[in-house]
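Q: prediction below, plus the sequence it came from.
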Amino acid sequence: MAFINHFEEDEVEQEYIRSERQSRLYSTRAVIVIGPLIFLGFFMLTPVFSSNEAFAIFNITTVVTVAFFATIMFVTGTRHYIEKTWLDVLPFICLSIAAAVLMTVLVRTVDPEQLDLTKISVIFFGLIYFIASVLFVANVRLFMIWAIGLLGVFFVYMETHGISIDEMYHSVVNIGFFLLFAIFSNWEVDRRAREMFVSRQQLDLERKKTEKLLYNVLPQQVAKRLRAGEVVADSFSDISVVFIDIVGFSKLSKQLSPGHLVEQLNGFFLIADQCANRHGIEKVKTIGDCYLAVSGGTTSNGPGAKEAVNFAIDVIAEMQNRAAESGIDIQLRVGVHSGPVVGGVVGTNRLAYDYWGDTMNIASRIEGAAEPNGIAVSAATYFQCANSHKFGSPETIPLKGVGDTTIYRLKPAMEER
């Protein structure tokens, strides 16, 4: 693994940088406030800062430094700070310039015997490296370049100001300890942050997979209610229920091999699903060779008696096309009834949103009265779509568990003409 970590994909790297800088924004601002105070307090408490000239320059430097850091504070509230990592170096350039000015003032105005440049520089670099290791967020490479470069600039400064070799050696060695500790701290924080970022991505991916799986078995709004801890129970005053069944499925199962039978059954369900999506119909479940759907439920459009009948017509037409291609004549019966139902989720295992009520039972019974490749509807459904579809004369037939019931049979397209 490379010392300076970097994600292979640039998009992932940029996403990590934005995420980390955004999440650490409050701590960054806190250090921006505290850092200059520590820096200025350090020079303010320096005993050698007693001359009028030195004190005046100190005050000017203080005002400029505070103004600059106030600007930096403002910048952290913009998108530029989140996106442009090179901005991290600006406050430390300011501190470095301020320190250079103050150190020069000390050298010029203070008796050399009273000025211990080695101690002052070590303390200053320790403070600035500590602050910088926190403020360079997701920016290890630039931090290392700046930190080592600053030490080099200080070395040149000592060389050009006649500092003895012994003082230079002690200063660089002592400052080097702070430098190594700061680099390690910044690198370790970045390494751990990257591990947490990867973990969050993996958790987010698993969460999305779980949500996708949940939304495949439950309507999205229902799933959100369940996750919020709600008891999901709904009452619908007017829903159109569609039952579609394969004619003579038991006979068909004896003629086809199990694998071929499952293939045909899967083809029927796939067609029904596609037609449901086209017409805004909500699939409820499959029961054996029966397909149950509703129009007007949690995810479907409106009361939808017309849509329910159009859906049934579409499924039968698609299955006839499939039969012509495969040579296996699979015929369907469809029953549609409209009325009130109750919907909800019960139990804790294998969750599903289901519907209950007499409307469901009546639709199931009407389906049994339909002709092969025919559609039978109740009077309640008929009166909602009589103007959009052609039906035969009303028939009164006995339905098991229901009694005498009036039904209407949809006329085939040829008869409508």
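A: Now that the structure is in, tell me what you want to look at. Residues are numbered from 1 along each chain as shown.
Q: make it CA atoms for all contacts and neighbour counts henceforth
A: Fine.
Q: does Tyr291 sit in a helix, a strand or a coil?
A: The three-state assignment at Tyr291 reads strand, by DSSP: H, G, I helix; E, B strand; the rest coil.
Q: distance of it relative to Phe184?
A: Here the distance between Tyr291 and Phe184 works out to 64 Å (C-alpha to C-alpha, to the nearest Å).
Q: one more structure, for comparison:
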Amino acid sequence: MVSQTRRAALIGWINRAPPGSSSEMRRAYGLARAGFPIGLFSHGSFIFLFWYADQPVMAVFNIFSTVLIGFGCWAALTLRDIKWPTLLTFLCEIPAHAAFCTYYMGLAPFFLSYLFIPILLFPMLPYGQPLTRLLLSALCAMAFVAMGVYGTLSAPVRPLTHGWTLFFFVFNTAPIIPMLGVFAALYATAATRAEREMEQEYERAENLLLNILPEPIAARLKDDPHLIADEHPSVSVLFADIVNFTETSGRLTPPEIVQTLNAAFSRFDTLVEKHGCEKIKTIGDAYMVVAGLPEPREDHAQAMVSLALDMIDAAQEINESGQFPFSMRIGISSGPVVAGVIGERKFAYDLWGDTVNVASRMESHGRPGIIQITEATRGHLGDEVQIDPLGDVEIKGKGRMRTYTVSRGFAP
């Protein structure tokens, strides 16, 4: 537990950046906060090492290198601008250091190894366009090859003794490999974290999309984001409404109203899923469901009636709890509809057609606690439920329609 806490604290310290920094800039600060202190130590050591190795020019050169890298270290630790210290180090100090050391001391001490840093890390810096960074990396790679060719063909101007050559080879290669490993680990950790966050965001977006649209429609919309409009020749549509909700809700506070509706509709959502139906929307205290789409099913009317009966039972249980005087009017109609997605931003999956209008009228002309269905719906039902005639109802735009009510039990 303690080690995890320390690791988290270390990662948090490395990833510190000025407020509002992008993820790419945060990684750059992590790179600078890890790299500049290492560079400050090595170049500070080179001042004394080169002096004792009888390389006075390189000792003086490393005084200026230490100042530049020290400035970068200060900027990284205090969250100042690190762009120019980083670019000057990558483009000027490291190539010049490698070139002068190769010129004076030859290839054997392998000062060229420091060019691996800009070659590998230039593409990861957040400065300039990606193509520009790749070109700078390639430029450093060409410098590496050119210096290697020069060092192979030319003798060093001030060659080192065998002991100093071996010492500098170890001094140069030993820290470079783990340092590049640390840098790679920083970016690998950042990439892994970014991928994990992307997966989590994708999952959240996917769940949100499936809360808005049926799964087959969501898949079609992702594959081909164009107009979706389908004709369905035979479905059942349900409208449910809470009786006298407007009058009763006047006694409740706004949070209590939302809490009451959320509790009831969440329970209905569970029942919709249980019966394999598809919730379309809520409109105030009204609730709309369809069975038989987007995937067709022959028993859509039976499924819808079973759902309606369970909703009546759930309403009765809510009413008996005493929290809210709760009763439902439910209307169902069956027939053809058109279903589709409307809108481009706050899009919605909706239904249109005469079947939808009649189902809405069945609800609005119904009585509390009653499930009112049309002749068309009755024609799809067997003897699984009790069906009783309610008589003819005057429906706007349709004239008089024969309607029925359903309840649990069997027809005689």
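A: Thanks, I have the structure now. Source: prediction; values computed, not measured.
Q: ok, back up a step: tell me which of Tyr291 and Phe184 of the first structure has more neighbours.
A: When Tyr291 of the first structure and Phe184 are compared on other C-alpha atoms under 10 Å, the one with more neighbours turns out to be Tyr291, at 20 against 15.
Q: quick one: contacts for the more buried one?
A: Taking C-alpha atoms under 8 Å, 6 or more residues apart in numbering as the contact definition, Tyr291 of the first structure lies against Phe243, Ile244, Asp245, Phe269, Ala272, Lys283, Lys285.
Q: state the distance from the counterpart of it in the second structure to Phe268 of the second structure.
A: Aligned counterpart of Tyr291 of the first structure in the second structure: Tyr287 (TM-score structural alignment). Taking C-alpha to C-alpha as the measure, Tyr287 of the second structure falls 9 Å from Phe268 of the second structure.
Q: mind listing the strands for the stretch 201-350 of the first structure?
A: Here the stretch 201-350 of the first structure has its strands, by DSSP state E, counting those that start in this stretch, at 233-246, 282-287, 290-295, 332-345.
Q: so stretch 64-84 of the first structure matches what in the second structure?
A: Under TM-score structural alignment, stretch 64-84 of the first structure has no counterpart anywhere in the second structure.
Q: and what of stretch 196-210 of the first structure?
A: With TM-score structural alignment applied, stretch 196-210 of the first structure matches the range 191-205 in the second structure.
Q: mean per-residue distance, the matching stretch to the first structure?
A: Once the two are superposed, stretch 191-205 of the second structure sits an average of 2.1 Å from its aligned residues in the first structure (mean C-alpha distance after the TM-score superposition for the first structure).
Q: name the residue closest to the centre of the first structure, please.
A: The first structure has Asp204 as the residue nearest its centroid, 6.7 Å off, counting by C-alpha atoms, centre = their mean.
Q: about what we covered before: take the contacts of Tyr291 of the first structure and write them to a markdown table, including distance to Ser257 of the first structure and neighbour count.
A: Formatted as a markdown table, the entries for the contacts of Tyr291 of the first structure read as follows, by distance: C-alpha to C-alpha, whole Å; neighbours: other C-alpha atoms under 10 Å:
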| residue | distance to Ser257 of the first structure | neighbour count |
| --- | --- | --- |
| Phe243 | 26 | 26 |
| Ile244 | 23 | 27 |
| Asp245 | 20 | 25 |
| Phe269 | 18 | 16 |
| Ala272 | 23 | 25 |
| Lys283 | 28 | 21 |
| Lys285 | 25 | 14 |
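Q: among those residues, which one sits closest to Ile72 of the first structure?
A: When the contacts of Tyr291 of the first structure are ranked by distance to Ile72 of the first structure (C-alpha to C-alpha), Lys283 comes first, at 56.9 Å.
Q: residue contacts, the residue lying closest to that closest one once chain neighbours are set aside?
A: Take Lys283 of the first structure and drop its neighbours on the chain: the residue closest to it by C-alpha to C-alpha, 6 or more residues apart in numbering is Ala293, 4.3 Å away. Ala293 of the first structure makes contact with Val241, Val242, Phe243, Ile281, Glu282, Lys283, Val284, Lys285 under the criterion C-alpha under 8 Å, 6+ apart.
Q: any idea what the second one aligns with in the second structure?
A: It refers to Val242 of the first structure. Correspondence of Val242 of the first structure to the second structure, assessed by TM-score structural alignment: Leu238.
Q: tally of neighbours for that match?
A: Leu238 of the second structure is flanked by 31 other residues according to other C-alpha under 10 Å.
Q: residues contacting the residue nearest to it when sequence neighbours are not counted?
A: In space, and not counting its chain neighbours, Leu238 of the second structure is closest to Ile332: 4.5 Å by C-alpha to C-alpha, 6+ apart. Under the criterion of C-alpha under 8 Å, 6+ apart, the contact partners of Ile332 of the second structure comprise 236-239, 304-305, 359-360, 362-363, 371-374, 377.
Q: now with 10 Å?
A: Ile332 of the second structure makes contact with 236-240, 289-290, 301, 304-305, 308, 355-356, 358-363, 371-374, 376-378, 403-405 under the criterion C-alpha atoms under 10 Å, 6 or more residues apart in numbering.
Q: those residues in helices, which ones?
A: Among those, the residues falling in helices (DSSP state H) are 301, 304-305, 308, 355-356, 358-363, 376-378.
Q: buried ones among those?
A: In terms of neighbour count (16 or more other C-alpha atoms under 10 Å), the buried residues within those are 301, 304-305, 308, 355-356, 358-363, 376-378.
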